[in-house]
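S.K.: Mind folding the following:
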Amino acid sequence: MSQAHAAAPAIEPVSFNQFSRDFDGFAQRLGGSFARYGFAVISDHGIPQDRIDAAVAAGKAFFALPEDEKRKYKLPVGGQRGYTPFGIETAKGAEHYDLKEFWHVGRDLPPGHRFRSHMPDNVWPDADVPGFHETVGWLYDALDQMGLKVLEAIAAYLGLEPRFFESTVDFGNSILRLLHYPPVPKDGPHIRAGAHEDINVITLLLGAEEAGLEVLDRDGRWLAINPPPGALVCNIGDMLQRLTNHRLPSTTHRVVNPAPERRGFPRYSTPFFLHFNSDYEIRTLPNCVDAEHPDRYPQPITADEYLQERLREIKLA
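M.R.: Alright, predicted model coming up:
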């Protein structure tokens, strides 16, 4: 059961409508939420709900397939494309696997691109779920574009040129994950997603039908995150935490099991993990280092080296 405190503060939504009306104000409010919580809630995101619903419906149709049909799409690429079955992913340092299965969509690369050696082509289950490629591929592109807008605001908040991040993520190994958490029949040691931090730059998460997402606050309390309709949750990943010398924190979060009356209901969600280009060198930003905040990471690391190291820790590589 959740230990989230009923009186814990809520993360106040920031309206995306402010992005075009008052960009500096939007950047300060968004950046302030990230600096305080590592998370922000962005309302009025403007991504058409009917298109989101179509992509989620395609995911539900795939997860409803028989197990042997789904496993046709399990690829030997470290879980970065296609299907990952139930009972594999395990939070870093955790003993028990998460109660979930998922589908990964990655970036389509042009022929001959230098990253093709480690960013394989997508696989699509349209033979079993007609229209999957079109609907889910559209959602990938929509969240990729929204991620660029969020990064513009983060750059401005950090005192960088607003388009600073554009060339660092344009061919990033970003992943859209369609997640299915099946009903939870009884109490046990496993939960839907064990406490963890995200590996990547930022994560964008559209609202899920079922509750469960919680964020660990500075005082040790778990805050329940239930975004209003038309909102998305965004959080800082470990790569951006490292780049900013922890000025923007990557906060521990989890997905807890439902209350007894909701145990018979599955949970679906669609996080988009935005990544740096594989050869981008994560080197601490100079304006995030001073006498009070010495550089925690004097040795830089490329984004792909960092990713592979972490994938091994969570049993996806």
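
S.K.: contacts, neighbours, all on C-alpha from now
M.R.: OK.

S.K.: Which residue is the nearest non-sequential neighbour of the residue at minimal distance from the centre of the chain?
M.R.: Per CA atoms, centre = their mean, the C-alpha nearest to the average position across the chain is that of residue 203, at 3.2 Å. Spatial nearest neighbour of residue 203, excluding adjacent residues (CA to CA, 6 or more residues apart in numbering): residue 273 at 4.6 Å.

S.K.: for the helix or strand hosting the one you found, packing partners?
M.R.: Taking DSSP states H and E as the criterion, residue 273 maps to strand 271-274. For strand 271-274, the elements it packs on are helix 132-157, strand 175-181, strand 202-206, judged by 3 or more CA pairs under 8 Å, 6 or more residues apart in numbering; DSSP states H and E.

S.K.: From the chain's centroid, how far away is that strand?
M.R.: 4 Å (CA atoms, centre = their mean, to the nearest Å).

S.K.: after that strand, next one along is what?
M.R.: Downstream of strand 271-274 (by DSSP H and E), the next one is strand 281-282.

S.K.: What are the boundaries of the helices in the stretch 101-250 of the chain?
M.R.: Counting by DSSP state H, counting those that start in this stretch, the stretch 101-250 of the chain has helices at residues 132-157, 166-169, 238-243.

S.K.: Out of the ones you listed, flag the one nearest residue 91.
M.R.: Counting by CA to CA, residue 91 lies closest to helix 238-243 out of the helices of the stretch 101-250 of the chain; the figure is 14.3 Å.

S.K.: compare with the first, here's sequence two:
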Amino acid sequence: MIPVLDWTEVRNDRPAFTAKLGQAVRETGFFLLSNADVPADLRSDVLRLADQFFDQPRAEKAKLSILDTPHFRGWGKPGDESLDETRPEVDTKETFNIGYDLAPDDPRVLANEPFRGVNRWPEIAGFSATMLAYYDACQAQASALLSIMADDLGLHVDHFSDLFTEPLSAMRLLHYPPATGAENEIGAGAHTDYGAITLLMTDGEPGLQVRPRGGDWIDVPHVPGAYVVNIGDCLMRWTNDIYVSTPHRVLPPKRQRRSVAFFCEANPDALVAALPGTGPAKYPPIRAADYLASRLAATYAPKDTE
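M.R.: This is a model prediction of the structure:
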């Protein structure tokens, strides 16, 4: 149901890889990507440092609360998010968000542009350098996948290149505590991702499920070293619903679960409009930043739990 694609095939037989990717993103919107270009030692360092951060006392992490900045950078405590907008339960996971890195004196930061704040870092040796290196590696991998997707859609392979140069992309460290057995407990509620492409690195602990259109929830298999890749709502909209953004959730794990999600987003001013050759537009054009803002507002809106 969820295919495994081998990135090394791109160099040996790009048309074959493109055909497999095209089928995957049209049918379930999910695939596993083995042999990606992100170095294995960098991935290990990211998970190690993420553990160091989440193992800190709550009061220390709270100094970097995501709720203290309008730019969605920093620590999200359990309960800060509710990804399933149709249900009152909040998510039990905790998170740490990192965005496109800008200096404090960057004009966009000084102008307080949406999503253009500075990253907030814990006092952990090597944390910022490692996370930014991983951010850049994932952005490069996502851009390479977008080139394949452009080819699949009959566009020039560089169609998306200039639209992802200073992206809204976000990197998210995630920690799911073991299940407590509480009623209606959920690690991450059912949702679709907001952006273009998501690259998810996991530690192998089960819990991630996908619900294909017209089907029931299925477990996403773990392939050591492979990324879970999925299409987000923005790219589905961009492709005029040719590509599929599929609901997924994370069940409360038996043991702690760690993962790192990289949400590849376009530049803030990129116009998301039906791509050439995709037929009559199903959605009005919208700036990528405006679309992202509308989705995040719903995610962080207070829930009525009565």
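
S.K.: which residue in structure 2 lines up with the residue nearest to residue 203 of structure 1?
M.R.: Aligned by TM-score structural alignment, residue 273 of structure 1 pairs with residue 263 of structure 2.

S.K.: shouldn't its match be in contact with residue 197?
M.R.: Yes: with contact defined as CA atoms under 8 Å, residue 263 of structure 2 counts as touching residue 197 (6.1 Å).

S.K.: ok, which stretches of the stretch 151-300 of structure 2 are strands?
M.R.: 170-176, 188-191, 197-202, 208-210, 218-219, 227-231, 248-250, 257-264, 271-272, 286-287 (DSSP state E, counting those that start in this stretch).

S.K.: possible to save those as CSV with distance to residue 33 of structure 2?
M.R.: Converted to CSV, the strands of the stretch 151-300 of structure 2 look like this (distance: least, CA to CA, whole Å):
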stretch, distance to residue 33 of structure 2
strand 170-176, 18
strand 188-191, 21
strand 197-202, 9
strand 208-210, 16
strand 218-219, 16
strand 227-231, 5
strand 248-250, 18
strand 257-264, 14
strand 271-272, 26
strand 286-287, 29
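
S.K.: Quick one, which of those strands gets closest to residue 156 of structure 2.
M.R.: Nearest to residue 156 of structure 2 among the strands of the stretch 151-300 of structure 2 is strand 271-272 (17.1 Å), distances taken as CA to CA.

S.K.: where does that closest one sit relative to the chain's centre, distance-wise?
M.R.: Per CA atoms, centre = their mean, the centroid offset for strand 271-272 of structure 2 relative to its chain is 19 Å.

S.K.: and what of stretch 103-116 of structure 2?
M.R.: Worked out by CA atoms, centre = their mean, stretch 103-116 of structure 2 lies 23 Å from the chain centre.

S.K.: okay, how far is it across it, tip to tip?
M.R.: End-to-end distance for stretch 103-116 of structure 2: 10 Å, by CA to CA, to the nearest Å.

S.K.: tell me the contacts of residue 198 of structure 2?
M.R.: Contacts for residue 198 of structure 2 (CA atoms under 8 Å, 6 or more residues apart in numbering) come out as 228, 229, 230, 231, 232, 261, 262, 263, 264.

S.K.: which one is the third one nearest to, not counting chain neighbours?
M.R.: The one in question is residue 230 of structure 2. Counting by CA to CA, 6+ apart, the residue nearest residue 230 of structure 2 is residue 30, at 4.4 Å.

S.K.: Hmm, residue 232 and that neighbour touching each other?
M.R.: No: shown here, residue 30 of structure 2 and residue 232 do not form a contact pair, counting by CA under 8 Å, at 9.9 Å.
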